[in-house]
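Visitor: A predicted structure for the sequence below; I have some questions about it.
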Amino acid sequence: MNPYLNDFPILKEEHNGKRLVYLDNAATTQKPLSVIRAVDEYYRSSNANPHRGLYELSIRATQMYEDSRAAVREFIHAEKDCEVLFTRNASESLNLVAYSYGLNFMKEGDEIALPVSEHHSNVLPWQMVARAKGAKLVFLYPDKNGRLPQAELDKIGPKTKLVAVAHVSNVLGTVYPVEEIVRRAHKAGAVVVLDCAQSIPHYPVDVKKLDVDFAAFSGHKMLAPMGVGVLYGKEELLNQMPPFLTGGEMIESVSEQDATFAPLPQKFEAGTQNVGGAVGLAAAIDYLKQIGYDTIIKTEEELLSYALDGMAKIPHVTVYGDTRAGEQRCGVISFNVDGVHPHDVSSILDSDGVAIRAGHHCAQPLMQYLGVNATCRASLYFYNTKEDIDIFLASLKKVRGWLGLGD
């Protein structure tokens, strides 16, 4: 029995006439009622443009927005509220760093190091910077278990000026050694941009302990609404960077020919912000605290081990990355079924109410490295159960038979 059903009513829904088994959590998580209610209550009773009005409703909206920022700051252990910038999502956060830091501080001959497994959101911005500045992208390649060998980490060297890395791979589920990467990068005089989109829903992220220079994540992958994200940046770096977007609210003063910009964090938050999304993110943080990361980690490790053990017993199924659960392995399982396109696998599982992902997962360089065009992906969260895994495994066993390929 799922102990969280009352918190996530969507998990009670039927899907193609079957109970929904939602295993696409790496794409987006479902939202608990407490988050939905917090957003609803904001729009019902406190909706106004923040920072711009002196009337009570606007003051209330401003307070809720800034309280949400403080909640994020505490959650990731940033030193100051001004180091927390609200964006639309992790993609926008990473683009902000690329445009405001990369284009202004990188130069010809500099190297940007990144694993080949990165999401396109952490590849394309650096391709843009490299083209514009004459810098070079240096890719780090994982081994068959999805881990980065020491020889690959050794590529972080004197010419490296920026390292962009996902804390957890959205395809392989690998938890990368961020502390070691940061140590090597800072020794080389490079900054580290950490994509936490796949880690922060599952593990605590302490930006001060990790000593990363920037960290990006999306709210919708950690129980919050879509349309709100976060960029953490060290204050001294953010102060040196020009704004990414210009317009309302991010200015100190404007004349016909010139402008001065507001201090942090407003300098990077042009226009009317998604206050409802920020309120929802704060509510999601409260919910995660109530569940506790210890519970999340324990539950997901048990589910991952159970799923991987079951998949190992099914013929013609190939799992990419480490086939064992453990501290360096998150609950993201990419796999293929011999002779069956991933889209067909997804459609067949969908007929049994099982929702998984199929495609290149915005990681085409990794797909090319693995020698495939696409994979299936099942991704777990704490509200999944062993019953969910049993239904998934039973459906997966039937895939080849559906297409007349035998067991």
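Guide: Nice, I can see it. If you're wondering where the values come from, they're calculated on a predicted model, not measured in any experiment.

Visitor: C-alpha from now on. contacts and neighbour counts both.
Guide: Fine.

Visitor: Quick check: closest non-adjacent residue to Val254.
Guide: Sequence neighbours aside, Thr260 is the residue nearest to Val254 in space, at 6.5 Å (criterion: Cα to Cα, 6 or more residues apart in numbering).

Visitor: let's bring in a second model and compare:
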Amino acid sequence: MLRWAIFLILYLVVDIYGFQALKTVTRNHWVQALYWVVSLLVIGNFVYNYYGFNRSDGFTHRHAFAFGFFIALLVPKMILLIAMLGEDIFRVPQAIYRYFTEGNSAEGNYFASRRQFISKIALGISAIPFASILYGIYKGKYNFKVLKYTLTFEDLPEAFDGYKVTQISDVHSGSFDNVDKVEYAIDLINEQNSDVILFTGDMVNNKADELKPYQKIFSNLKAKDGLYSVLGNHDYGDYVAWESEEAKHQNLEDLKALQREIGFDLLLNESRFIERGGQRLALVGVENWGTGGFKKAGDLQKATKQVEANDFKILMSHDPTHWEKKVKNDDNHYHLTLSGHTHGMQFGIEIPGWFKWSPAKWRYKYWAGMYNEAGRYLNVNRGFGYLAFPGRVGIWPEITVIELKKGTVTA
């Protein structure tokens, strides 16, 4: 209760400062009243949905949108807060000076009036994230992008020169609210005409049943050499309060069965070989392994029992911290590792080829895109779906297409 009281007091302070900017710009009482009506509705809906909320009870669309609209208002108001506080840096000392120098002889309020142009600039700037977040909720979460890479390896078997891999990750099917958009994305994947489709974990948020409304759509995925998948941290059902361990175990088994019915060959610390012209490529799939309290079920040694040292290897591992801590320095040379997990935090700014930023970089060293260290590549897919915040801003849902080429690698 105390925590909520502190939260509401802080939010009220932010709200009051935001209103100061609006009041400086317009004296229209209807506009001012609308500000408070919208603010009270959003914060009321947020409190209603999250008071007593326990993540283990499940996260619904209702929770997601309550959180999304709360963020849509909070971020712009924080910008207004900073602007108004910045102005108060000058207004408060000036008011104190007038109080002690002019006393009762001062004309009017000790505080100087807020300057309208500062409020207008602050409102204009705050409108940008407000509109961006609303766009992210309405359209951004289905703004699928196909990102293409060409990687050259000297030891790639000649039979696989030009081999195309499509990677998707972090479907989080329980978050979807538009079947047609998901169907469009599956068609977009198939249009890439890749040789193999690899899925790197988190098919659901928590429960296998989340996948059932989309099972038929995902069953339309097609690739010459098949579909392969691994598990992500959300697939194990660890974030739900199950009535028993048996129920939790059955949920995981149901999810495995659903993936296999779709057509995925689920790799549980296992490997497979794709053969062409007497040559082969090794696909290695490990269970989830991640730092920061995430499940560490991945076992590279077990997964590579059948793999030889000179095999060309593609590793599927959901969490990129596995590559950072274990894979890139492993004696086995994993040519290409495919991960996901971070979602790029579903928020950031990207100018392809020039600039890339997201708060995700404060948590993950490798958080989105292609990385190359010592001839070992890691691709961190930004995710196909979304989680918690019901949208994406600047970090769009991703379908990765990687073409493997044989050739001389220059330093």
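Guide: The structure has been received and is ready for your questions. Note that this is a predicted model, so its numbers are computed, not measured.

Visitor: List the TM-score for the superposed pair.
Guide: In this superposition the chains share a TM-score of 0.25, using TM-score structural alignment, normalised by the length of structure 1; 178 aligned residues with a Cα RMSD of 7.2 Å.

Visitor: Now the helix or strand containing the residue nearest to Val254 of structure 1: buried residues?
Guide: Using DSSP states H and E, Thr260 of structure 1 maps to strand 259-261. Neighbour-count burial for strand 259-261 of structure 1 flags Phe261 (criterion: 16 or more other Cα atoms under 10 Å).

Visitor: quick one on the thing from earlier: ok, now how distant is the residue nearest to Val254 of structure 1 from Ser351 of structure 1?
Guide: 57 Å (Cα to Cα, to the nearest Å).

Visitor: can you check Val337 of structure 1 too?
Guide: Val337 of structure 1 is 17 Å from Ser351 of structure 1, by Cα to Cα.

Visitor: Specify which residue of those two has the higher count of neighbours.
Guide: Of the pair Val337 of structure 1 and Ser351, Val337 is the one with more neighbours under other Cα atoms under 10 Å, namely 21 against 14.

Visitor: The residue nearest to the more buried one when sequence neighbours are not counted: neighbouring residues, count only.
Guide: In space, and not counting its chain neighbours, Val337 of structure 1 is closest to Val317: 4.6 Å by Cα to Cα, 6+ apart. Using other Cα under 10 Å, the number of residues around Val317 of structure 1 comes to 16.

Visitor: now Gln290 of structure 1
Guide: 10.

Visitor: Can you say which helix or strand has it in it?
Guide: helix 275-291.

Visitor: same question, Asp265 of structure 2
Guide: strand 264-266.

Visitor: Could you point out the helix or strand that follows that strand?
Guide: Taking DSSP H and E, what comes next after strand 264-266 of structure 2 is strand 270-276.

Visitor: quick one: buried residues of the next helix-or-strand element following that next one?
Guide: Once the chain leaves strand 270-276 of structure 2, the next helix or strand it forms, by DSSP H and E, is strand 279-285. If you call a residue buried by 16+ other Cα under 10 Å, then strand 279-285 of structure 2 has these buried ones: 280-285.

Visitor: before we move on, back to that, just list what the helix holding Gln290 of structure 1 packs against, helices and strands only.
Guide: helix 33-45, helix 56-76 (3 or more Cα pairs under 8 Å, 6 or more residues apart in numbering; DSSP states H and E).

Visitor: Mean neighbour count and distance to Lys187 of structure 1 added to the ones you listed, as CSV?
Guide: As requested, those are arranged in CSV below (neighbours: other Cα atoms under 10 Å; distance: least, Cα to Cα, whole Å):
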stretch, mean neighbour count, distance to Lys187 of structure 1
helix 33-45, 16, 42
helix 56-76, 19, 24
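
Visitor: any chance of these in a markdown table, plus distance to Gln240 of structure 1?
Guide: A markdown table is the format used below for those (distance: least, Cα to Cα, whole Å):
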| stretch | distance to Gln240 of structure 1 |
| --- | --- |
| helix 33-45 | 34 |
| helix 56-76 | 21 |
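
Visitor: Let me know which of those helices is the nearest to Arg400 of structure 1.
Guide: helix 33-45 (38.5 Å; Cα to Cα).

Visitor: one step back: between the buried residues of strand 279-285 of structure 2, which is closest to Leu22 of structure 2?
Guide: Gly285 (54.7 Å).

Visitor: Distance of that closest one relative to Val196 of structure 2?
Guide: From Gly285 of structure 2 to Val196 of structure 2 the distance is 14 Å (Cα to Cα).

Visitor: helix, strand or coil for Val182 of structure 1?
Guide: helix (DSSP: H, G, I helix; E, B strand; the rest coil).

Visitor: Near it, how many other residues are there?
Guide: 23.

Visitor: same question, the one 10 residues further on
Guide: Other residues within reach of Val192 of structure 1 by the criterion other Cα under 10 Å amount to 26.

Visitor: surely it meets Arg183?
Guide: No: in terms of Cα atoms under 8 Å, Val192 of structure 1 does not count as a neighbour of Arg183; the distance is 9.7 Å.

Visitor: ranges for the helices of the stretch 51-200 of structure 2?
Guide: According to DSSP state H, counting those that start in this stretch, the stretch 51-200 of structure 2 carries its helices in the segments 61-102, 116-138, 179-191.

Visitor: out of those helices, nearest to Thr24 of structure 2?
Guide: helix 116-138 (5.7 Å).

Visitor: residues of the closest one that come out buried?
Guide: Quick answer for helix 116-138 of structure 2 (16+ other Cα under 10 Å): 118-120, 122-123, 126-127, 129-130, 132-134, 136-137.

Visitor: out of the residues you listed, who's nearest Arg98 of structure 2?
Guide: Ile118 (22.5 Å).

Visitor: right, and that closest one touches Ala83 too?
Guide: Yes: Ile118 of structure 2 is within contact range of Ala83, at 7.5 Å (criterion: Cα under 8 Å).

Visitor: Tell me how many other residues surround Ile217 of structure 2.
Guide: So Ile217 of structure 2, with other Cα under 10 Å, has 18 neighbours.

Visitor: Can you verify it is assigned to a strand?
Guide: No: using three-state DSSP, the secondary structure at Ile217 of structure 2 is helix, not a strand.

Visitor: May I ask which helix or strand encompasses Gly86 of structure 1?
Guide: Not Gly; residue 86 of structure 1 is Phe. Applying DSSP H and E, one finds Phe86 of structure 1 within strand 84-87.

Visitor: Would you mind listing the buried residues in the helix or strand following that strand?
Guide: For strand 84-87 of structure 1, the following helix or strand on the C-terminal side (DSSP H and E) is helix 90-97. In terms of neighbour count (16+ other Cα under 10 Å), helix 90-97 of structure 1 has its buried residues at 90-97.
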